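[1] Could you work out the structure for the sequence below:
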Amino acid sequence: MPSQPELWQILRSAKLVEGDEPRDNEPHWANRFMLGVVGWLAALFLLFFLFLSVGDVIDSPDHALALGATLLAMALLLNRSARSGDLWDQFVLALTLAADAWLLYGLIDRMDVHAVGAWAGLSGLAFAIAFCFEHWLIRLFHTLVAALLLTLALACLGLQILALPLVMGLLCACWLWAQRRPHQHERFEAMAFGLALSLILLGRLHQPLFDETNVLEELGQSRLPHWLNPLLCAALLLALLHHLKLPRRQGLFALPLVLLAALIPGMGAGALVLLLGFYAGSLGMMTLAALLLLGFGSLYYYDLALPLMTKSWLLLGSGTALLLVRTLLLRLGRHS
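    Next up, the predicted model:
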């Protein structure tokens, strides 16, 4: 493989480029790291100054809300107007997280945990922050939080079973929009990754999270049967397969994923993220899909009320079936 100077000479001889070889003006990673540290230090000094100046005032929830809103507006203004760079990006990130903390402090004492409007409003605010900021980590983090807050709002209505399919639908919309709108790719890609990360937590919310305590059931008793969750996920996965218009052979190979999603809770989320990752060639999405499939498969295996010997035979049979499917796919690939 030719080196970069040799490749430039080849392109010049073919009259595809002109002039000297462009130089890489990207700063060294150590310089970028130091700029990021300086940005955090500047933000921390500013926050420390604010704490010393108005420390007694922000004990009031109203004043904490006002300070949080002011910091959020300042971070958005800097993010929109300042020149992009590692220093400013880290400074804006620190200010935004501090604004989130003060807003949470101002709201935590006055919120009714059973109020649907409160959770839905906070979810909408988090989505708005993710959409407005030109910062990848801020978009990802706030989209993740917005999905969790939306789940809490649905739990107050007794509709927590719909949380996972709803977030999966939002993930499909963001990811497909990012692929079809290149000028908005970065924004919706970050939001899609935030939604995909939230699926790691949402996939098990229809079951007890810690021992026998279910956080969502404490907010409101479910009005829908648990078996509806995997069926809706499987239906959404089937709709995505139809929308992508995959070739007939590939569509048939994906049908076992739909069956798996209908039988095992949470597996539909992993199958959907895997399908989107392969469709766009995203290694990050495929890695998240592997974590989702492995995690929910392990949880399902752990929750089976079967003897260990029976579970061992099930694992042996599953491994044998997967080897047979692999052999069949290889043969079909050779024939095609």
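[2] switch to C-alpha atoms for all contacts and neighbour counts from now on
    OK.
[3] Distance of the most centrally placed residue in the chain relative to residue 125?
    Note on the chain: the residue nearest the mean C-alpha position is residue 194, at 2.2 Å, using Cα atoms, centre = their mean. In this view, residue 194 and residue 125 are 15 Å apart by Cα to Cα, to the nearest Å.
[4] For stretch 55-70, buried residues please.
    Applying a neighbour-count criterion of 16 or more other Cα atoms under 10 Å, the buried positions in stretch 55-70 are 58, 61-69.
[5] what are the ranges of the helices in the stretch 201-336 of the chain?
    Under the criterion DSSP state H, counting those that start in this stretch, the stretch 201-336 of the chain contains helices at 215-219, 228-244, 248-263, 267-280, 283-303, 308-335.
[6] need those helices in a markdown table with mean neighbour count and distance to residue 108, can you?
    Formatted as a markdown table, these follow (neighbours: other Cα atoms under 10 Å; distance: least, Cα to Cα, whole Å):
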| stretch | mean neighbour count | distance to residue 108 |
| --- | --- | --- |
| helix 215-219 | 18 | 16 |
| helix 228-244 | 19 | 31 |
| helix 248-263 | 16 | 37 |
| helix 267-280 | 23 | 31 |
| helix 283-303 | 16 | 32 |
| helix 308-335 | 11 | 45 |
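[7] Please give the structure of this sequence too, so both can be compared:
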Amino acid sequence: MSRQTEQMWAALLQAGLVQGASSATGKSESPWYVKVLLALSGWFAAFFLLGFIGMAFESVFRNSTASFILGGAMIGGAFAILRIPKNEFVEHLALAVSLAGQFLVVVALFKIAGHHGHIGWLLVVLLQAPLAVVMPNFVHRVFSAFIAAFSLNMFLGFQGWPNLVDGLIMLLAAWCWLNEFRYPQQMQRIRAIGYGLVLALIVLKGMALLGSQMTEWFFSGKQAELWIKPYIGEVLTGLVVLYVVWQLLERHGQGISGSISVPALVAALLVSTLSVEVTGLTAGLVIMLLGFSGANRVLLGLGIGALLIYISSYYYLLDVTLLVKSGTLLAAGVALLGMRWLLVTMLPKDREVDHV
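    As a prediction, this is how the structure comes out:
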């Protein structure tokens, strides 16, 4: 390790941003795409492990108590494995064991819930949320956060509120990405949970856009209050957009009297209004904004991809005529270009706001 690297590490250590020995002498962390492949391999291994358990211990699946105990033991064993010195094989093995154990526990929980399906989904939330926090593995935390968010959506759907969860998930994801550097010791945990929530948000928005009729049929008979309309989720996400924009403005020293504060908030409000018609527009833009503000290319790419999918799907779905959709997209494009021109025009020329 060079002298310059030693000095830099000492400065970070003194500031409390890192701990322990220099990472240059420790185990290098796997890239994110390797972790994705590890997750896929873990899921396949979990299916094979479940198949082995099903053939060897068929009675386990029939008895909810035995399934719960065995699944809990497998999750505990995976937790113990993940705490020992890591390598790719150990992480792969622990992930497979944990996923298989979670499946057994979930089967037991739904058997306990019986005909009350919403109770089963709530129990899954209560299972996955702690796992997303305590499990010492990045991929496991992403998976648990994703399943917890998806299960929360199912629970609220059975309660007659399927559109309320989008705003809540976006708020939690925004908090994670806005505060990832505020808690340096918990940065990896916050990032993993943030990725899981973002992926869940993208999937749920896609389900709302591509499978709205199927969703209505699935949750038929679960009537909510009259004020809860299908667009209430977009209204809540719009409030989250205003919160995100306000937090970023405050981070860069732009109070309410700042030269770009009011135009930025008005632009966010206009985009939120357009998103009521174009489902997912606000979600994609918020993910892009969070990725850009944190210099996170993965998050930025997820936002761009989600936005392209949402806009393309909105245009080609046959719920309204193409003329109406073309007009809506044209209005959205003109509004976004107009907001960009307004912000560039009103931005101070003598200094540039540091955005990273």
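[8] out of the helices of the stretch 201-336 of structure 1, which comes closest to residue 86 of structure 1?
    In this view, those are compared for proximity to residue 86 of structure 1 by Cα to Cα, and helix 283-303 is the closest at 22.5 Å.
[9] which helices and strands sit right next to that closest one?
    Identification of packing neighbours for helix 283-303 of structure 1 by 3 or more Cα pairs under 8 Å, 6 or more residues apart in numbering; DSSP states H and E yields helix 185-202, helix 267-280.
[10] what angle separates the first one from helix 267-280?
    Taking axes from the mean of the first three to the mean of the last three Cα atoms, to 10 degrees, helix 185-202 of structure 1 and helix 267-280 form an angle of 160 degrees between their directions.
[11] Output the residue interval of structure 2 matched by helix 185-202 of structure 1.
    Residue correspondence for helix 185-202 of structure 1 in structure 2, counting by TM-score structural alignment: residues 187-204.
[12] repeat for the shortest one
    The aligned range for helix 267-280 of structure 1 in structure 2 is 281-294, by TM-score structural alignment.
[13] Need the residues that contact the matching stretch.
    170, 174, 177-178, 198, 201-202, 205, 234, 237-238, 241, 244, 248, 271-272, 274-275, 297-304, 306-307, 310-311, 355-356 (Cα atoms under 8 Å, 6 or more residues apart in numbering).
[14] 6 Å - rerun?
    Identification of contacts with stretch 281-294 of structure 2 by Cα atoms under 6 Å, 6 or more residues apart in numbering yields 272, 275, 299-300, 303, 306-307, 356.
[15] With stretch 99-115 of structure 1 instead?
    Residues from elsewhere that reach stretch 99-115 of structure 1, judged by Cα under 6 Å, 6+ apart: 61, 64-65, 68, 71-72, 156, 219.
[16] Going by neighbour count, which residues in it are buried?
    Going through stretch 99-115 of structure 1 with 16+ other Cα under 10 Å, the ones that come out buried are 99-100, 102-107, 114.
[17] can you put those in JSON lines and add secondary structure and distance to residue 314 of structure 1?
    As requested, the buried residues of stretch 99-115 of structure 1 are exported to JSON lines (DSSP: H, G, I helix; E, B strand; the rest coil; distance: Cα to Cα, whole Å):
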{"residue": "99", "secondary structure": "helix", "distance to residue 314 of structure 1": "51"}
{"residue": "100", "secondary structure": "helix", "distance to residue 314 of structure 1": "47"}
{"residue": "102", "secondary structure": "helix", "distance to residue 314 of structure 1": "51"}
{"residue": "103", "secondary structure": "helix", "distance to residue 314 of structure 1": "50"}
{"residue": "104", "secondary structure": "helix", "distance to residue 314 of structure 1": "47"}
{"residue": "105", "secondary structure": "helix", "distance to residue 314 of structure 1": "49"}
{"residue": "106", "secondary structure": "helix", "distance to residue 314 of structure 1": "52"}
{"residue": "107", "secondary structure": "helix", "distance to residue 314 of structure 1": "49"}
{"residue": "114", "secondary structure": "coil", "distance to residue 314 of structure 1": "42"}
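[18] wait, which of these is closest to residue 26 of structure 1?
    For residue 26 of structure 1, the nearest member of these is residue 99. The distance, counting by Cα to Cα, is 31.3 Å.
[19] what's the counterpart of the closest one in structure 2?
    Taking TM-score structural alignment as the criterion, the aligned counterpart of residue 99 of structure 1 in structure 2 is residue 101.
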